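Student: Next comes the sequence, and after it the predicted model I'd like to discuss.
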Amino acid sequence: MAIGYYSCSSPLKNGEKQFNRGKFETAIRTYNNLLEKGNLPNDKKKEVYYRIAESYRLSNRIQEAMPYYKKAKELGYVPDGVVFHYAMGLKQQGKYDQAVKLFTQYIKEGEDFDLQRRARTEVKYIEDIKKLQDPDPFIFINNCASLNTEEAEYSPVFWKDNQLVYSATRSKDLVFEGTGGGYSHLYLYEYDPLDSCQGTSAYLDSTINTPDLHEASATFSKDGQTLIFARSTYGDRKEEYKEVNLYTSTWNGSQWSTPQLMDISSPESWDGCPALSPNGKYLYFVSNREGGFGGLDIYRATKDYKGQWGSIRNMGSKINSRGNEMFPYVSEDGKLYFSSDGHPGLGGLDLMVARRKDGKIIVKNMGTPFNSPGDDFAITFRDKKHGAFTSNRQTPEAKGNDDIYFFEDRTPLLKPIRYYLAGQTVQKKDSLETTLTEVELQLINEKGEVIDRTVSDKDGKFRFTPELEIGPEYMLVSNKQNFLIDSSIYVTADKVVEQEDVKDRPEKIVDIVLQTKVDLTEDFYEKLMSEGEITLRNIYYDFNAWNIREDAAEELDKLVQFMKQHPEIKIELGSHTDDRGGDKFNQELSQKRANSAVEYLVLRGVSARRLVARGYGEEIPEIYDAQTEEEHQMNRRTTIALIQGEDVFNGNY
């Protein structure tokens, strides 16, 4: 036995090295070669079985892992976590009763506290699983035979007319040692809209795809000109940015530009599954960066006025769980679709949909036929009734690995719903709100067309007559004599009312009147002429930062309108800090903030020769010897001062 052990010690070390480097398929071959020689002692054989099982699991092949977990267990090798992972595999096979027994065993005997908590959750979820197994009779799905192969096809997204971009591992030019299959690349599928599964596939673009890297999960801007996707080396290269990262490219009409690494990617984390919101203001993506709720969480980045992405925030515990949340997608009506193995589900990844109702986020499993005991993920919509998603379900029509399925929703429309917009015009001043009457209002669609005009009545009330579409954004422009012309965006995407919410209403056609409030800013001109200086209270900055936040941009947009209304005025934008920090630091920080505010106005058409940026640091506080946070906030302010002179441009912004 000793001879056999020493003769295989080097291959064992090689297998361990391959495993630790993420070369799971290579490690599986190494370990299987050791087993075939038949000279492994049982104490080493059970470790090899376990390593093979883990290699399959970590390369997302849990079903292939199951027999090796079983063999390791039969030989008495049961390291912590095996029982849990084996139970998850049973759940994906639809063997729910057996899975519950093993989850319960792990709750009693397991050592990993997080896995114990997940096991308790899984037991609870499996008890309710029958509610998800009744198929929706109005959803029809179709495995796309002309698109799918024995390899993995996944993450579809519609681009332009009758074109679908998806990810696939069908290329055999190089073998990826993590799975033994090809590298993942992006492909273009062109189809007949009358028959979605009659089409042809082609390599997307050699500028985007690279032979020895993975490309996957494309998302496009609404005009189709911007592409964001995930690229990964999976540890095959020693680079600063490891694992999976986000890249962006632009379309010039004939080809894509060289992809650029996005700043929101973190060198230390896995960042993938990007999804742009329909209005292009938000980018949803998945990451395992620190501060999350589980394995992979969904995050959202916001685009600023320069087109830069930032202000990253986790989507919170209503969306993210102790498990993995992946493949987000935002529909035109504002619903967030994603896949999860941490919310109640039928097996592996299940498709979920989240929407806001009465100010709360409600997450719902999409049930069958969208979901199965396998992995179901990456849903996308062509329109309200048609779309595609990915599944590795084991059915007669399945081609092999992950397949793309097209679906059609034939749910009958029980009650047509019409949406209208109404509201009230007010003025907020010194924390008081007063009604404004006789305000002229315009409703403008996304094409820039004025689709309605009205005037608020004696109570400040108004209502537009055209029916609104759910999904597009509208602009409200309000005007009243001696007040600054104001404009605001009205978002309809999160205002959809579901059929189940109106089924008990008596009318055959349901009218929903959406409410909004229009706040007009006090007359800048009169106050500036009389006082010489105005303080803008709503321009705030993040700590130790000078970028223009979204809420600050709204206030500066009003200033842009004011400057365009009064082209003769020249102003100084002054930035003030509180006194917490060194004098030099506060001076430099305030100057950067003032520069950012001026630059914002210049980019929106205000001549730089009418503007001066000046940082005052902490030298002119409103409240001396500030003590409370509220008092410090009063000192952190932006001021507008009227200045004289023919040319105020100082190039300092």
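Tutor: Received it, and whenever you're ready, just let me know what you need. Numbers count the residues shown, from 1 in each chain.
Student: alpha carbons only for contacts and neighbour counts from here, please
Tutor: Will do.
Student: Now for residue 631, how many residues are close by?
Tutor: Applying other C-alpha atoms under 10 Å, we find 16 other residues in the vicinity of residue 631.
Student: before we move on, what about residue 160?
Tutor: There are 12 residues near residue 160, going by other C-alpha under 10 Å.
Student: Could you measure from the closest residue to it other than its chain neighbours over to residue 29?
Tutor: Distances taken as C-alpha to C-alpha, 6 or more residues apart in numbering put residue 224 closest to residue 160, at 6.5 Å, once the chain neighbours are dropped. Residue 224 sits 43 Å away from residue 29, going by C-alpha to C-alpha, to the nearest Å.
Student: Can you give me the neighbour number for residue 173?
Tutor: 10.
Student: ok, the residue nearest to residue 160 touching residue 159?
Tutor: Yes: Residue 224 lies in contact with residue 159 (C-alpha atoms under 8 Å); the separation is 6.4 Å.
Student: Settle it for me: which of those two has more neighbours?
Tutor: Counted by other C-alpha under 10 Å, residue 224 and residue 159 do not tie: residue 159 has more neighbours, with 22 against 13.
Student: Thought residue 221 was touching that one, still the case?
Tutor: No: between residue 159 and residue 221 there is no contact under C-alpha under 8 Å: 9.1 Å.
Student: In the chain, mark out all the helices, start to finish.
Tutor: For the chain, the helices defined by DSSP state H occupy 2-7, 9-20, 24-37, 42-58, 62-74, 82-92, 96-109, 113-127, 130-133, 499-502, 524-531, 550-565, 583-603, 629-635.
Student: can you pull the contacts of residue 14?
Tutor: 27, 30 (C-alpha atoms under 8 Å, 6 or more residues apart in numbering).
Student: So which residue is smack in the middle of this structure?
Tutor: residue 284 (1.3 Å; C-alpha atoms, centre = their mean).
Student: just checking, that one touches residue 271?
Tutor: No: Residue 284 is beyond contact range of residue 271, at 10.5 Å (criterion: C-alpha under 8 Å).
Student: putting a second one here so we can go through both:
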Amino acid sequence: MNLKTWTILALLFTLFFSCKFTQKITDGKMAYERKQYSVAVTMLNKEYKKAKSRIEKGKIAYLLGQSYKHINKNSSAISWYKTAYDNQFGVDALKEYSYALKKNEQYEEAMASFKELGLEIGSPYEYRKEITACKVALDWKKQGETNDYKIEPATFNSVSAEYAPTPYLDNQIVFTSDRSAATGDKTYNWTGTNFSDLFIADPESGAVQPFPSPINTPNNEGTVAFNNDFTEMYFSRCYDEEGGDYFCRLMMSTREGDHWTTPTVLSFTRANINYGHPALSEDGSSLYFSADDPEGWGGYDIFVSEKTPDGWDAPRPLSRNINTSGNEKFPFIDKDTLYFASDNHTGMGGLDIFKSFKTRDGSWTPVHNLKAPINSGWDDFGYMINRNFKPHDDILQEGFFTSSRVDGKGNDDIYRFVKKVPPPPPPTPVEENPKPIVYKMILDGYVLEKIYQFADNPNSKVLGRKPLLDSKVDITVNGKKKTVTVDEEGKFTLELEENANYSFFAQHEGYFNNSSRFSSKGIAKDSKNPITKYEVEIVLDKIFKNQEITLDNIYYDFNQWNIRSDAQPTLNQLANTLLQNPTIRIQMASHTDCRGKANYNQKLSQRRAQAAVDYLITKGVDESRLEAKGFGKSSPAVDCLCSRCTEAEHQANRRTTFRVID
């Protein structure tokens, strides 16, 4: 075959696959789904002008709000969310509108909107904390006008994301970015941008260079920590193993001369858990990091591992003064002070930066919000202090932090701050006979139920939660148990003992039992805040007898029925529910879509249902309480003509479900 023939075939091959796989963006919704948000804005604006019905206008307006949100144009997003809600899009638009107002620091309007949202879904409870946070943020914002911090954007920001600065050699800093110089040419599906890498920056000149080999790879690298002499580094790398889901691991490398060794995974990391944001204590003996470990208190929590002669010991979560049911991330240690970000402690917007002090007995004091201008309505995180800075004149401290606030160049940008010496506080009168400080820890517990879009359909959207009155809660501490009934707000209150572990077991007729826990261990006393308050929430699911409930995130490989690792968390949760409700019997069912022969689909679905049952048995559920049933394609969730079913409809029909039969 001559060169000309090869050339013609190559051209035909290229044209064929270009036509096959390159699909032209035809409308705003497609552009949005492809994460081409700027393109979506242009197309959706044109489509909105042509829309005739209010329903159609509402759908387009909501997508416009979402598109503007993704390109960091929050003011435009606010306007379109409001338009979507006014055009009958529903509570999703009102919810996004409320949070966008809060992010824009329009706290008065946000409070009114959150109040309306609670009434709309039938539960003022759901957004009460957001309303309180807006009230507090208003005061903090006013205080920020006379604050002792001065901030400015770092010289090395780009239109891409830069975040999580860390001190490095020669007064340089290392940060994470998905800028175009990052290794590899693939796009990260979670963000629609490049994979992230580590970079070195000179804060004075603004010069940036990639971190030396072999640290950066075509995978996601980020959030690094170094020991004091910069001979050890710890960072996160996110990748898949053997084609599975992406998870982030903590890696370690050592410097030998001018080179860094090939990174290795820290031994304590476990499968199906994301680890990140490492930080080292000053002496290098304690490694702090964030993880979504189920042994934490919920969401991402901050853990600590201690260095031993054999490596790092088993991590343990920090106390409930630090960790909440939300997300705690990006720790940074400066002597006895822990700085970190949280979206659950009372704050001004999304993630806020907080600090806590470690006491002599190793416990942590109640957290303090750094307030404005460090914190804002946007995400603020990745705080670091320049340990090499020497105070001079009226400047006490220098450092950097990350923010997504609107005046930046990209989605996340790094800001430099200097902290001035504060003016002396006004003199306080000295009491002749001061009263002794009385310390208390108060816990409010709430028992809640889900609010479904359609009350009789557990597969419909969950709009929020509301108090479940008349629920009973067994409280166990130090081997002693007592039972309480919640009040008209679904609440019970107790004063906590010091250094004690509490367990809560909630029950209500017609609902699945559920449990929670709390520990007062590691909580230090703070004379400035002698009375500290905490919360736990216990959600009880209503029992819908003989009604099929779809389990999310359970997928199977083609023609296979083994339980994949990404399905295990959902089945683990179901197993835990069954173990707490020992009289319940269920049927596990599997369904296929309409494609393929009926006999083949029925056998495959039966094997998949049985595999789910077998997995639950390995988790301690008695097999007499479980029944496996394969339905094949005989009972579709969406009844569509097979040749005309969309892929989304096929996906809805391929499902694993359970139903309570006794």
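Tutor: Great, that's in hand. It should be emphasised that the depicted structure is a prediction, and the values quoted were computed from it without experimental measurement.
Student: Could you report the TM-score for this superposition?
Tutor: Here the superposed chains carry a TM-score of 0.52, computed using TM-score structural alignment, normalised by the length of the first structure; 393 aligned residues with a C-alpha RMSD of 4.1 Å.
Student: rewinding a little: ok, the counterpart of the residue nearest to residue 160 of the first structure in the second structure - contacts?
Tutor: Under the alignment (TM-score structural alignment), residue 224 of the first structure maps onto residue 230 of the second structure. Counting by C-alpha under 8 Å, 6+ apart, residue 230 of the second structure touches 168, 169, 255.
Student: JSON lines for the helices of the first structure, including distance to residue 571 of the first structure?
Tutor: As requested, the helices of the first structure are exported to JSON lines (distance: least, C-alpha to C-alpha, whole Å):
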{"stretch": "helix 2-7", "distance to residue 571 of the first structure": "83"}
{"stretch": "helix 9-20", "distance to residue 571 of the first structure": "62"}
{"stretch": "helix 24-37", "distance to residue 571 of the first structure": "64"}
{"stretch": "helix 42-58", "distance to residue 571 of the first structure": "61"}
{"stretch": "helix 62-74", "distance to residue 571 of the first structure": "65"}
{"stretch": "helix 82-92", "distance to residue 571 of the first structure": "65"}
{"stretch": "helix 96-109", "distance to residue 571 of the first structure": "67"}
{"stretch": "helix 113-127", "distance to residue 571 of the first structure": "58"}
{"stretch": "helix 130-133", "distance to residue 571 of the first structure": "62"}
{"stretch": "helix 499-502", "distance to residue 571 of the first structure": "52"}
{"stretch": "helix 524-531", "distance to residue 571 of the first structure": "10"}
{"stretch": "helix 550-565", "distance to residue 571 of the first structure": "9"}
{"stretch": "helix 583-603", "distance to residue 571 of the first structure": "10"}
{"stretch": "helix 629-635", "distance to residue 571 of the first structure": "20"}
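Student: Tell me which of the ones you listed is the most buried.
Tutor: helix 82-92 (a mean of 24; mean count of other C-alpha atoms under 10 Å).
Student: Now do that one and helix 113-127, the angle between them.
Tutor: Relative orientation of helix 82-92 of the first structure versus helix 113-127 (axes from the mean of the first three to the mean of the last three C-alpha atoms, to 10 degrees): 30 degrees.
Student: What does residue 7 of the second structure correspond to in the first structure?
Tutor: Checking with TM-score structural alignment, residue 7 of the second structure has no match.
Student: Quick one: residues in contact with stretch 35-54 of the second structure.
Tutor: Residues contacting stretch 35-54 of the second structure (C-alpha under 8 Å, 6+ apart): 27-32, 57, 60-61, 63-64, 67-68, 70-71, 87-88, 192.
Student: repeat that with 7 Å
Tutor: Residues outside stretch 35-54 of the second structure that contact it (C-alpha atoms under 7 Å, 6 or more residues apart in numbering): 27-29, 31-32, 57, 60, 64, 67, 70-71, 87, 192.
Student: Pick out the most distant pair among those residues.
Tutor: 87 and 192 (29.7 Å; C-alpha to C-alpha).
Student: Which one of those two is surrounded by more residues?
Tutor: residue 87 (20 against 12).
Student: excluding its backbone neighbours, what's nearest the more buried one?
Tutor: residue 58 (4.7 Å).
Student: now do residue 572 of the first structure
Tutor: residue 612 (4.6 Å).
Student: and if you look at residue 344 of the second structure?
Tutor: Excluding its sequence neighbours, the residue lying closest to residue 344 of the second structure (C-alpha to C-alpha, 6+ apart) is residue 326, at 5.0 Å.
Student: With residue 363 of the first structure instead?
Tutor: Closest to residue 363 of the first structure by C-alpha to C-alpha, 6+ apart is residue 354, at 4.3 Å.
Student: Matching the one you found against the second structure, which residue comes up?
Tutor: Aligned partner of residue 354 of the first structure by TM-score structural alignment: residue 356.
Student: rewinding a little: the residue nearest to residue 344 of the second structure: how many residues sit nearby?
Tutor: Neighbours of residue 326 of the second structure using other C-alpha under 10 Å come to 14.
Student: For residue 371 of the second structure, give me its contacts.
Tutor: residue 140.
Student: Return the residue of the first structure aligned against it.
Tutor: When the first structure is aligned by TM-score structural alignment, residue 371 of the second structure is paired with residue 367.
Student: Now do its match against residue 271 of the first structure, distance only.
Tutor: Applying C-alpha to C-alpha to residue 367 of the first structure and residue 271 of the first structure gives a distance of 28 Å.
Student: Over to residue 553 of the first structure?
Tutor: Counting by C-alpha to C-alpha, the gap from residue 553 of the first structure to residue 271 of the first structure is 28 Å.
Student: do the same with residue 218 of the first structure
Tutor: Distance from residue 218 of the first structure to residue 271 of the first structure, counting by C-alpha to C-alpha: 13 Å.
Student: Residue 115 of the first structure now?
Tutor: According to C-alpha to C-alpha, residue 115 of the first structure stands 23 Å off from residue 271 of the first structure.
Student: got it, and residue 71 of the first structure?
Tutor: The value you get for residue 71 of the first structure to residue 271 of the first structure, if C-alpha to C-alpha is used, is 35 Å.
Student: just residue 388 of the first structure next, same as before
Tutor: In terms of C-alpha to C-alpha, residue 388 of the first structure sits 23 Å off from residue 271 of the first structure.
Student: what do you get for residue 560 of the first structure?
Tutor: 37 Å.
Student: can you tell me what part of the first structure the lengthiest helix in the second structure aligns to?
Tutor: When the second structure is parsed with DSSP H, its longest helix is helix 598-618. Mapping helix 598-618 of the second structure onto the first structure (TM-score structural alignment) gives no aligned residues.
Student: For that helix, enumerate the helices and strands it packs against.
Tutor: Contact partners of helix 598-618 of the second structure among helices and strands, from 3 or more C-alpha pairs under 7 Å, 6 or more residues apart in numbering; DSSP states H and E: strand 586-591, strand 626-632.
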